Each structure stands twice: as C-alpha cells, then as structure tokens.
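[1] can't give you the sequence, but here's the structure:
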C-alpha cells in the first residue's frame, strides 16, 4: 500500500482544483484500491485559492458577502477566516475576469476586492492573505485602495472614475484615510513576477488577455505610469515599499503595486499556499504525489503549482506524476504524465467533461506507479 498525495491546481475555465483532485483520486483508487489517497487541492494565488484553503484547513469558515463587481454590478463573493485569525481574500471571486459579461479593459476595477478586504478587517482579522490572480482590470489596484479609504483625485480635487480610465486624469493620491494593516500584516499570493510597467509589465503582457487591443495597451500603460508617479509622492520616504519595478508589482493588472502601496508584501503564490495548507509535510510522509494544471507549458516552471509540487517530491525522494489538460513542454521533472486531450481525443472533448478524463488520467498514472 502506498500513501499518495493528490495536489493539482485548477484546470482554469474547466474544473476547480477540488474537482480535479477528487477525479484524479477516484481514478487512482480504481486501479490501486489499497492505497491511502489524500486530496490536497492547490492554487497559486489565482482562481480556486479560497476553495483550496477551505478544503485543506480544518476549521476554516467562509463568510459570504455582496460586493461591487469589476463592471459595477453587484456580485456574490466571500472571504475565508482561518483558525489563526488570518483572513484569505481572493480577487478572482470579487473582481475576476470571469465576472464580466464582456471585457472592459479601460473601466474594469478592483473595488469589490477592497470591499472584501475591509469586511475581513471589520470582522477582526489579524492578518491577511491576498490571492490576486485572475483580475479583470488594469487599474493598478486603485479600486481596492479606494475601498480601503484612499482617495484618487483629479486636478480639481474631484474623485476620478474607477478603472484605468480614471488613472489618466489622476493628479493626487490621498492616503490619509487608508485603513491600517492588521497586526499580522498582509501577504500577496501571486505566481506573477512582472513589474508594473514596460514590455513585461501589466499592460503589455496581461492587457490583451483582458480584452485590450494593440491600440489600448499604450493607453493602459500611460494610466499605470501616471498612477505610479503620483502615488510615489503620496508615500514620500516610504516609496521603497511600492517600487513599480519590483517583482510582482504588475500582478493582476498592477494590483500587486497598489497593495504594496498599502504595505503588503509579495509571496510566491504556490509556495505560500503550500506552506499554509501543510503540503510539504504531507509530501514528506507520502510515497508518491500527483499534481496537474490545465495547460502545462514553458511557463509552468516559473512558480506554477506543478513545478512547486515536483520540487517537494524531489526533496522527499518520491516520484511525482503530472496530469494536465494539454502538455506543451517536456514534463522532465515527472516520473510519468497523462494528457487529458490525448486521452479524450482532443482539447474540446477534455474541456467538455474534465472530471471523466481526469479520472482516466488518475488511473493511467496509478498504472505507471504500479509498473515502477
């Protein structure tokens, strides 16, 4: 009998990490019913982070609420209170791209994210974990800051509109009313290391994913640059806490930068989530680990869940197995891999029924483990 940890990320747009972990575990058990299979759904700070914590942390309590979504409509969201008093807030739940009926690259905002953070603070949270993947906006986190008490003003002293469009009119950032950090501080969970500005920044790299055209990107870039310049004057000698060139400042349309202005610090998303749910200890006492994501490609080695989990397996001296919707790069760190698209006959078929093909992948990888 083997102890097997199943720790995948979500298959974005197809199945949550919890759903994928359940299906992979079922497939594994079908081939090796005597194994002790532990589900530990993972995330890297994007969609599904809150669900992963809720499953993995005993005593975590979800707090539903209504927030202002990225287009201004009300949306149902929630935040999670952990037993140690830390609150987890996920941007994808409050201000995510999936909440838009249509992309709004200039006007989408992060106000709802800030509202959820404020609600957690009002409830007495002593620390914050801020998962910021999956943003709909390129507002530099300005919407979240306004929900936390900041004021963004134009040259006439009027509040600028939310979203990147408002940043183009920005003349002053007033942080006097900004809520203080909780005693335990705030940690940003993100797998993105991009700076705020430039060819590898928020607008250039991620703007097109949010509906920006080639003509839109320079406008979005200019808005972020103006926000960074004006904000640096607002923080004065604390400007080092919000360096637009810092790794992670460009995460989530620049939300990383906005949260740094508040005083939050950046942590590698997958590693921070793994530590919080106790994954290193689980893997250290296991005989094998199974991980995965929707698309395994050349970027998967840059802090994504499979790379993190395979590193834990290597440190523990156990095999790691990979299940992915599609595999576009050599899975060299894994003892075996299974591609849902290959099992199902195509990407569309895999997306249409991810649970079925994840079960098939789990079974295939269990057979590979038996053959070792």
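    Arrived safely. Keep in mind that what you see is a predicted model, and the values were worked out from it rather than measured.

[2] going forward, measure contacts and count neighbours with C-alpha atoms only.
    OK.

[3] how much space between the closest residue to residue 10 other than its chain neighbours and residue 292?
    Using CA to CA, 6 or more residues apart in numbering and skipping residues adjacent in sequence, the residue nearest residue 10 is residue 17, 3.7 Å away. Going from residue 17 to residue 292 by CA to CA, to the nearest Å gives 9 Å.

[4] can you give me the strands for the chain?
    Under the criterion DSSP state E, the chain carries strands at the ranges 3-6, 36-39, 61-68, 74-81, 86-90, 127-131, 151-153, 172-174, 186-190, 265-268, 288-296, 320-327, 336-339.

[5] any idea which of those strands is most buried?
    Among the strands of the chain, the stretch with the highest mean neighbour count (mean count of other CA atoms under 10 Å) is strand 86-90, at a mean of 28.

[6] Quick one: distance of it to the chain centre.
    Centroid displacement of strand 86-90 relative to its chain, using CA atoms, centre = their mean, to the nearest Å, is 12 Å.

[7] Check stretch 261-272 too.
    The chain centroid and the centroid of stretch 261-272 are separated by 11 Å, computed with CA atoms, centre = their mean.

[8] cool, stretch 135-154 as well?
    Relative to the chain's own centre, stretch 135-154 is displaced by 19 Å; criterion: CA atoms, centre = their mean.

[9] Below is structure B, check it against A:
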C-alpha cells in the first residue's frame, strides 16, 4: 500500500507537519510496512512557508524587520531546496496578530517589513520569490514594501510621504532611481485568493478595513488614498492597477506586486501544488489522505484539501479527508474529488479542548488507525 498524506494545518491547533506525523502513526499502527509519503500543504496563507520548506528540503531564515507599528519584530521566511526561491508570508512582518487590538489602525500600519524580508532574500541570492498574501494589518497599498526596495513616493514638497495608509493621499510623484538593481532579475509569484479591486465599495479599505481597526470615517480617507495612489501610478508608470483582479488583497499589496513588481497573482493552493510538484508524487499512490481544521463551504472554494482532491480524482485515486469539524455543506466535496470525509472529534468536548494540540494529535492518530483497520478488514475487496 502506498499512501500520500497531504494535509493543511489545523489552524490554531496543529501544524501540517505534526498532523502528518499523527496520521502516519495511525497508518503504521495497522500497516507496519505501508509506504507513506507526507506533503504538508498550505493555501498561500498561514503555514505556507513551513509547508514549502519541508516539502522541498529548504531552510528557515529569521530576520529582524520593521513591524506594522514601526517597531522591530522577528520574522521568519524560507528558502526552498533549490536555494534560489524564497517564500514569504506577508503576515510575518505586517500581520494582524502583531498589532494589539487596541492599537489597530490601518492609517499608520506599514508593510515596510515585508520589503525588508524581500531585500534580505535577494541579498542571499534568491531571484524567485513566492509571496503569500493575507492576514495583514495594513492598508498602505504596499507602498511601505516598495519604499524598502528603494522606491520613493513624494508629496507636493518633493519629500517622502509618511509610512502607513494615511500617506497615500499625499503622493504626487514616484521616483524609482534608487530601486535596488537586482529587482529587475526577480520573478514574483503571489498567492492571492480574493478578486477585490484596489478601491471603491468592493476595494481594500471598505471590505477589509473594519477588521483591521478602521472606523467609517477612516475607511473613506483610506479609500481616497488608494484611489490617488492608483491615479499616480497610471500617470507616472502607465499601469492601471485599480482594475487588476486581486489588487485589493492584503490592503492593496496585490496591486503593488502586480503593478509595480510585475508579479503573477494566482490561486494559493494551485501555486503551492505546482511548486511541490504534487502531480508527479501521485504516481503509484493507492490512497490520499487530506484535511484541515474545519471543512465547510469554504473548502469547496479553493482550499488545500480541494486542490489535492481534484488532482487525485484526475488520476482516479480515492481521497479520505479528516477535519476537526464538518457541516452539511461539506457534502459538496464528494462531487469534487473527496471520496469520504470524517470528523476526528470522537467525544463531547469544548472547542478549546478539541483544539488542544495534543488532543488533535491523538484524535488524528486514533481516527486514522480505525479507518485503516476497516480498510484492512475489506482490503481484498478494494484491492489496496
């Protein structure tokens, strides 16, 4: 029997790496000699760095950078096994969890630290960069990031604007004379799973601003700033970033990457599956086990389990999905490649208990063991 374990993290509970170990143990409890491959997955959000570093035999880099409130924070990114590709989650440098709830204010938070991570990766020889958007505390359209790479955004006095979303309305000119020269040799692939434009009713400020601490009045000002930035970019660089699909992602970072760094925005899970070459690894596999913390309607809209399931379906490989919670919407997944799905919660317990990492590990191992005991009992019929 050859089994591929490809799960996302159970967010807030257990990492994809440790979850994979639990499932492997459950299989070995029944099939001691099973051939097991593990591919930790992510969908471009939290856990992407860890998943890709482990899948490619890469390594982690710790770097002190400017945090969202301009204080110093320790951020981690990865360099993949090819030694030329860096993978960065923007939340590591400007994520919402880095800002206390009472200090959340997208008028002042900055993406400058993301640019510092990119610059560090470039200094270490990377020319291909994989960026995971999502979870940012910012609404500066990536201007802070770009400033860290050498771009200047000048006001009517020909002075550099302030960091944060509040400075966008003051931009009158873009100066790229001091942009680091290596940038022209870099390729950016950006995991982006939203399609919001840069500004307007469906733009970055109105849709994502409230969760970052923006008041109604602040949202209006931030939106004006995003619109001004887009107009200046169009005038100065001839690029219409407002209408780029996904420009409004992560407070406008999508627009910055696509418009000023010529990045390719694509589905997070498709990007991850492509990098770790999952389709090649499916050759000869009898069964795929996937999963995530909660499986529901969102899973059918491009999450990691769906991505792996659709590839497995293409090769007619059955897929078992494990999750902490499932609901009635999860049944849609049966039509999309997931053969069967199961909740690993095996007794009444609080959400806090269920999300305890040790409990999750044991529940994953136990559920897997019981499933494989069933497979063992009927394996002549299913020809595993």
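    Everything's here; your move. Just so you know, these numbers come straight off a predicted model, no measurement behind them.

[10] Kindly provide the TM-score of these chains.
    In this superposition the chains share a TM-score of 0.89, using TM-score structural alignment, normalised by the length of the first structure; 366 aligned residues with a CA RMSD of 2.4 Å.

[11] From residue 355 of the first structure, how far off is the residue nearest to residue 10 of the first structure?
    11 Å.

[12] separation between the equivalent of residue 78 of the second structure over in the first structure and residue 255 of the first structure?
    In the first structure, the residue paired with residue 78 of the second structure is residue 80, using TM-score structural alignment. Distance, residue 80 of the first structure to residue 255 of the first structure, by CA to CA: 20 Å.

[13] got it, and residue 127 of the first structure?
    Residue 127 of the first structure sits at a distance of 18 Å from residue 255 of the first structure (criterion: CA to CA).

[14] ditto for residue 159 of the first structure
    From residue 159 of the first structure to residue 255 of the first structure the distance is 19 Å (CA to CA).

[15] do residue 83 of the first structure as well
    In this view, residue 83 of the first structure and residue 255 of the first structure are 27 Å apart by CA to CA.

[16] Looking at the two, which has the bigger crowd around it?
    Using other CA atoms under 10 Å, the more surrounded residue of residue 83 of the first structure and residue 255 is residue 255, with 32 against 12.

[17] What's the match for the more buried one in the second structure?
    Under the alignment (TM-score structural alignment), residue 255 of the first structure maps onto residue 253 of the second structure.

[18] Please name the nearest non-neighbouring residue to that match.
    Nearest non-adjacent residue to residue 253 of the second structure, counting by CA to CA, 6+ apart: residue 142, 4.6 Å away.

[19] if I pick the one you found, what's in contact with it?
    By CA atoms under 8 Å, 6 or more residues apart in numbering, the contact list for residue 142 of the second structure reads 110, 111, 112, 251, 252, 253, 254, 255, 256, 257.

[20] Residue 100 of the second structure - how many residues pack around it?
    The local packing of residue 100 of the second structure (other CA under 10 Å) involves 8 other residues.

[21] whoops, residue 381 of the second structure was the one
    Around residue 381 of the second structure there are 9 residues (other CA under 10 Å).

[22] Looks to me like it is in a helix.
    Yes. According to DSSP: H, G, I helix; E, B strand; the rest coil, residue 381 of the second structure belongs to a helix.

[23] From the centroid of the first structure, which residue is nearest?
    For the first structure, residue 46 is the residue whose C-alpha lies nearest the centre (CA atoms, centre = their mean; 1.7 Å).

[24] So which of the contacts of residue 142 of the second structure is surrounded by the most neighbours?
    residue 111 (36 neighbours).

[25] Let me see the contact set for that one.
    Applying CA under 8 Å, 6+ apart, we find residue 111 of the second structure in contact with 67, 68, 90, 93, 94, 138, 140, 142, 143, 144, 145, 164.

[26] That one pairs with which position in the first structure?
    Under the alignment by TM-score structural alignment, residue 111 of the second structure pairs with residue 110 in the first structure.

[27] Pull the distance from stretch 9-18 of the first structure to the chain's centre.
    Stretch 9-18 of the first structure sits 12 Å away from the centroid of its parent chain (CA atoms, centre = their mean).
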